[in-house]
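Participant: Just to be clear, the model below is a prediction. Sequence and coordinates:
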Amino acid sequence: MSNNSKFWRLAALVPQVQCPDQPIPFRQKVVYTTSVLAIFLVASQLPLYGINHRPRTIEPDPLHWMYLIVAANRNTLLTHGILAILAPEVLMNFVVVTKTIILDTSTPETRILMSRAQKLLGILITILGAVSFYVQSYHFTVNTVLVMLQILCSGIIVIYLDDVLKKGYGLLSGTSLFTATSSCGNILWKALSPMSIIYPGKGAEFEGAVVAWVHLLITRTDKLSAMSKAFYRQNLPNITSFLATCGFVPLAILFQGFYITLPVRTGSIFQAECRIKLSNFLYGPIVLHHFFVPLPYFISKVLYMKYNGNILVNLLGPWNRSNHFGQSIPTGGIAYYLTTPPTFVDLHRDPLHAFIYVSFVLISCVILSEWVILCAPVKGIYNGFVVLKEERRLRVAQPDSIHVNEILSYVRKAACVGGFLAGALIIFADLIGVLGTGTGVMLAVTALYPYFDGRASEVGSFGY
């Protein structure tokens, strides 16, 4: 594609946030980040004006997987979540790596043009999302126009909130902040939700695992039965999943400190150790895993709801209502073999399912790690992936004792190891039944860890 094409000429007209003229103080960054996060949280709860809102239920939602992918909340201003910033970034990185578009990403002008192009793609995706609402409504009314305008404006606001954070005004990129917030919010809701569900003949139960535990202990005379119900109920989040999440988070944090040591010489005399931290390779693969892996579930479920008699649709996977937190699960086909086995016992019961699932997660994480490295600029590899043991000023030193290709070789090996271990942690988290998903918990930990590691400002949307 030529840089003089209509698309690039149109992208050059897209406004963007100006970079700060001087370094932003830490406190001011905290204010910017907190303000952006507050706007995101409020927008994720504000209902769209002009549509009929139904009370929250535990009925299965055919778009459940899609909302998890893009940190969306149905029938709110963030109906499409971060799709407008995540999809363009993935697409632009893909076309550059595959050389579909020949661009010299080392020049500042090209990077600015790519940033504008991502915003243009995000705006186009937002417009398509607004039009899709009109297509689903089957009629054109004033309310339809109002809803479309709300979706369009909120999508554009999300794009520029992300741009504010990326330009150095915040502590982390918008993709990192929003996905981590969505994952943490999902976990906290499942643990502490005060919403009560009324079951015919059984009475009311609270959705939150901890709240339900306290309620059952207070209201039931048989405390043993109450404890058993709170720990092992299948229709809603339970205490076992809550404790599994509390135990898994420290394990995921511990993994952030793993590194591979590479001796280098920073001068003619001075010798230093170069640490290639595995945690630097985690966020990109986990984001992409979070984005791509649920897509087969979403496609299979939507097709099955409309064409459940079709042979090809059944090959993708039939779906049945499950007691697992009110959501449907695949019972066969391709989607079934890509779904986490419910318990450790199922690993022995259906070893083929376990083998295919484990292989799929591990291989996909390794491939995505390799892809992230291919997308990373060389500067990002030196300044982000390679960390010297000594003073921080030595991070920018060029290791003259080892050729750059050898450094890149070590980085790729570290990326593969990091992706493999991240996949193993995701599998373990899913098998022990953490609240939400294993990918979601890993996503939150890996996105928030740079805040405490002192390198939050150095981490981009995909970890570099």
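Facilitator: Done, it's in. Numbering: from 1, shown residues only.

Participant: For the rest of this, base every contact and every neighbour count on C-alpha atoms.
Facilitator: Will do.

Participant: Report how many residues lie close to residue 254.
Facilitator: Neighbours of residue 254 under the rule other CA atoms under 10 Å: 10.

Participant: Actually, residue 438.
Facilitator: 23.

Participant: How about the contacts made by it?
Facilitator: 425-430 (CA atoms under 8 Å, 6 or more residues apart in numbering).

Participant: can you put those in TSV and add neighbour count?
Facilitator: Listed next are those as TSV, based on neighbours: other CA atoms under 10 Å:
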residue	neighbour count
425	21
426	24
427	21
428	17
429	27
430	23
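
Participant: Dump these to a markdown table, plus secondary structure.
Facilitator: Formatted as a markdown table, these follow (DSSP: H, G, I helix; E, B strand; the rest coil):
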| residue | secondary structure |
| --- | --- |
| 425 | helix |
| 426 | helix |
| 427 | helix |
| 428 | helix |
| 429 | helix |
| 430 | helix |
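
Participant: ok, and here's another one to check against it:
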Amino acid sequence: MAGRFLKAFEPISRFIPEVKPPERRVRFTEKLLWTALALIIYLVMSEVPLYGIGLGGPQDSLLYYRVIFASSRGSLMELGIGPIVTAGLILQLLAGSGFIECDFSNPEDRALFTGASKVLSLVMTGAQASAYLISGLLGNLNPSQSVVVFMELMMAGLIVMLLDEMIQKGWGIGSGISLFIVAGVAQRIMLDCFSTFPAPGSDPMRYQGVIVALVYALANGRPLDNII
């Protein structure tokens, strides 16, 4: 039986939307469709800027962090999957070390654990969003902008959590977390190779994409040691 810790989250988890597992056998093509839909939603959210905040920028202190946690600067995916992963790791460590009681062979305990994980994910989303806003990482925002951005990040975190739950419960293929990480890495590779946007710096003819910069340098006789 689950301990008091997991049961304490039960009243709150009832108000959080959930994805029900399929009551029939889902065909492989249908799983591909739902997986592609989740991926498209993630990519669209990665390109939708937060209110009052532009996408990208000259410097990003969290660049390598974003690759790991499928985050996109200045967009709805600013936090990425970080809060979900953090919440899951905390509960897994507590359960594995015996600090909380949970019998994963018991369906009721598994349901309580899942509910607690969802509640803690939203708590971590709110905490991380607040830290970003208070620290000024998202820029100097006025109070009204901060409230709007906070709500946007909370809604985005909830959507990502539901997408991951949809895939894990049998509607999709694999894990939503892994899917978003792979999508973020693939997107970064494509941009770094084929982006036609100018690279930051004084030279307007330098391109962010390595392949584009290489082709331009070869075609115009420019030195190859400064293509990016």
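Facilitator: Sure, I can see it. Because the structure is predicted, anything quoted here is derived from the model rather than measured.

Participant: Just give the TM-score of the two.
Facilitator: For this chain pair, the superposition-based TM-score is 0.87 by TM-score structural alignment, normalised by the length of structure 2; 223 aligned residues with a CA RMSD of 2.3 Å.

Participant: follow-up on the earlier one: nearest to residue 303 of structure 1 among the contacts of residue 438 of structure 1?
Facilitator: Distance to residue 303 of structure 1 across the contacts of residue 438 of structure 1 (CA to CA) is lowest for residue 430, with 25.4 Å.

Participant: Can you give me the separation between the closest one and residue 84 of structure 1?
Facilitator: Counting by CA to CA, to the nearest Å, the gap from residue 430 of structure 1 to residue 84 of structure 1 is 28 Å.

Participant: Spatially central residue for structure 1, please.
Facilitator: residue 287 (4.3 Å; CA atoms, centre = their mean).

Participant: So which bit of structure 2 is the helix or strand where that one lies matched to?
Facilitator: Per DSSP states H and E, residue 287 of structure 1 falls inside helix 283-292. The counterpart of helix 283-292 of structure 1 in structure 2, using TM-score structural alignment, is absent.

Participant: by contact count, what packs against that helix?
Facilitator: Packing partners of helix 283-292 of structure 1 (3 or more CA pairs under 8 Å, 6 or more residues apart in numbering; DSSP states H and E): helix 64-70, helix 351-375, helix 438-453.

Participant: possible to save these as TSV with distance to residue 215 of structure 1?
Facilitator: Putting those into TSV (distance: least, CA to CA, whole Å) gives the following:
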stretch	distance to residue 215 of structure 1
helix 64-70	28
helix 351-375	37
helix 438-453	27
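
Participant: Pull out the buried residues from whatever helix or strand residue 116 of structure 2 lives in.
Facilitator: Assigned by DSSP H and E, residue 116 of structure 2 falls within helix 107-135. Across helix 107-135 of structure 2, burial judged by 16 or more other CA atoms under 10 Å covers 109-110, 112-126, 128-130, 132-133.

Participant: residue boundaries of the helices in structure 2?
Facilitator: Along structure 2, counting by DSSP state H, helices occupy 4-8, 10-13, 28-47, 63-68, 82-96, 107-135, 143-166, 176-194, 210-220.

Participant: quick one, which of the ones you listed is nearest to residue 21 of structure 2?
Facilitator: It is, among the helices of structure 2 and with distance given as CA to CA, helix 143-166, at 7.7 Å.

Participant: Pull up the aligned stretch in structure 1 for the closest one.
Facilitator: The aligned range for helix 143-166 of structure 2 is 141-164, by TM-score structural alignment.

Participant: circling back to that earlier point, helices or strands up against the helix or strand just after the helix holding residue 287 of structure 1?
Facilitator: Heading C-terminal from helix 283-292 of structure 1, the first helix or strand you meet, by DSSP H and E, is helix 294-306. When contacts are defined as 3+ CA pairs under 8 Å, 6+ apart, helix 294-306 of structure 1 sits against helix 64-70, helix 311-316, helix 333-337.

Participant: Go through those and name the closest to residue 34 of structure 1.
Facilitator: helix 64-70 (20.5 Å).

Participant: any idea what residue 43 of structure 2 aligns with in structure 1?
Facilitator: Using TM-score structural alignment, residue 43 of structure 2 lines up with residue 41 in structure 1.
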